[in-house]
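> Any chance you can model this:
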Amino acid sequence: RVHIGGKVVRDAALRVDMNRDRIVVDGDAVVAERKVYLMLNKPRGVVTTRDDPQQRDTVYACLEGLDLPYVSPVGRLDKASEGLLLMTNDTRFANRLMDPASHLPKTYHVQVATVPDETLLDRLRAGVTLDDEILTANAIELLRSGGRTAWLEIVLDEGKNRHIRRLLAAHGIEVKRLIRIAIGSLPLGNLAKGTARHLTAQELALLG
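Predicted coordinates:
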């Protein structure tokens, strides 16, 4: 019934590589689903789940009209956050990027409702411990300020739940906008908000 590489297989637990092994079931070849790698500029106010019990808008609305197999987000951006989100049907690729051991940096531009001086920036860089969880950043820099707000650039190589918001809130800093502008060396660029496109081979190479 099942042949892999020309040999009959009866072990249902046998691991196969769909990109390498020729698999035939009852005489019909099983073809691997094409791999899809997308970048999406997530708008504020949508969630990254497929089906939301609260009937909120999801990122999948941004994919309507595209001829795609089922794809999943690589990691998350919370509802109030914006910017670069990867989506794929390649679980190996997704797991590699999400593995904490990869230390893949992610860069954010964050608008805050205060203008931090260097002393406050140093306190942010030192990190905080909340509920036995250490929250730190690889880098925090002041990009610009005006009036009562400022923009910070924050780089993380880990992604704890609401990491940046909790780190800033611990110092009494309100987040007004949070935009992910890069994953590793892959920039969001000028991709329009709420739209998605396929990654190029060169862009995939930037992600290793």
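> rest of the way, CA atoms for contacts and neighbours
OK.
> And the next helix or strand past the helix or strand residue 164 falls within?
Here residue 164, judged by DSSP states H and E, is contained in helix 163-169. Beyond helix 163-169 in the direction of the C-terminus, DSSP H and E gives the next helix or strand as strand 175-183.
> and that following strand, how far out from the chain's middle?
From the chain centre to the centre of strand 175-183 is a distance of 12 Å (Cα atoms, centre = their mean, to the nearest Å).
> Now do the buried residues in stretch 114-125.
114, 115, 116, 124, 125 (16 or more other Cα atoms under 10 Å).
> Now show me the structure for the sequence below, then we'll compare the two:
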Amino acid sequence: MSLDGDVVCDPYRELKPGPDRVIYLRGQPLSLAPRLPHVYLYNKPRGVVCSHDDPHTGNTLGRVLRAEGFIGYTWAGRLDRDAEGLMILANDGALISRLIHPRYGVEKVYHVWVGERRRDGEMRGILARMREGITDAGDKL
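Purely as a prediction, here's the structure:
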């Protein structure tokens, strides 16, 4: 690693941000200037796992993003491997936290399409259970 042209060997060296400061890591420049937040909407296709890395599958959202140059991005929420849908991506972890953590009370709306036709009574029961939600670690989801 080098900082402003000088090799840095001290792993505890403090790095203060500045518009003209540049770190080279493995020969690639990394700016210390504050990053502008970027937010994108992404239509996750079926077959992609919502994980940064998974040793059991190569098709993770984290790997897809890195391959496309979206370094340092994360997302709000999760979709199952077999689900497709819209996701929010951002390089601002604090924003993602505000969107997903229950203490901020951000209301979420989900649109679900059922793949097979159900009887009306059965469908009403399914919808009623979905409206009730589930509780996980004391939080209603």
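> So which of the buried residues of stretch 114-125 of the first structure belong to helices?
Among these, the ones falling in helices (DSSP state H) are 124, 125.
> Let's have the buried residues of stretch 114-125 of the first structure in a markdown table, adding distance to residue 97 of the first structure.
Formatted as a markdown table, these follow (distance: Cα to Cα, whole Å):
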| residue | distance to residue 97 of the first structure |
| --- | --- |
| 114 | 33 |
| 115 | 33 |
| 116 | 32 |
| 124 | 26 |
| 125 | 24 |
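> re earlier: what range does the helix holding residue 164 of the first structure cover in the second structure?
Following TM-score structural alignment, helix 163-169 of the first structure has no partner segment in the second structure.
> counterpart of residue 125 of the second structure in the first structure?
The alignment partner of residue 125 of the second structure in the first structure, by TM-score structural alignment, is residue 123.
> ok, now how distant is its match from residue 137 of the first structure?
11 Å (Cα to Cα, to the nearest Å).
> quick one: residue 158 of the first structure and residue 100 touch, right?
Yes: applying Cα atoms under 8 Å, one finds residue 158 of the first structure in contact with residue 100, separated by 6.2 Å.
> Between those two, tell me which one has more neighbours.
Counted by other Cα atoms under 10 Å, residue 158 of the first structure and residue 100 do not tie: residue 158 has more neighbours, with 20 against 12.
> does the more buried one count as helix, strand or coil?
Recorded secondary structure, residue 158 of the first structure: coil (DSSP: H, G, I helix; E, B strand; the rest coil).
> ok, it - contacts?
Going by Cα atoms under 8 Å, 6 or more residues apart in numbering, residue 158 of the first structure touches 100, 103, 104, 105.
> Confirm the third one sits in a strand?
No: checked against three-state DSSP, residue 104 of the first structure lies outside a strand; its state is coil.
> Go ahead and confirm it touches residue 182.
No: with contact defined as Cα under 8 Å, residue 104 of the first structure does not reach residue 182; the gap is 10.5 Å.
> Just give me the neighbour total for residue 128 of the first structure.
For residue 128 of the first structure, using other Cα under 10 Å, the count is 18.
> Same question for the one 5 residues further on.
Counted with other Cα under 10 Å, residues neighbouring residue 133 of the first structure total 9.
> Residue in the second structure paired with it?
Checking with TM-score structural alignment, residue 133 of the first structure has no match.
> ok, now residue 31 of the first structure?
Using TM-score structural alignment, residue 31 of the first structure sits opposite residue 33 in the second structure.
> so where does its match fall, helix or strand?
Per DSSP H and E, residue 33 of the second structure falls between elements, in no helix or strand.
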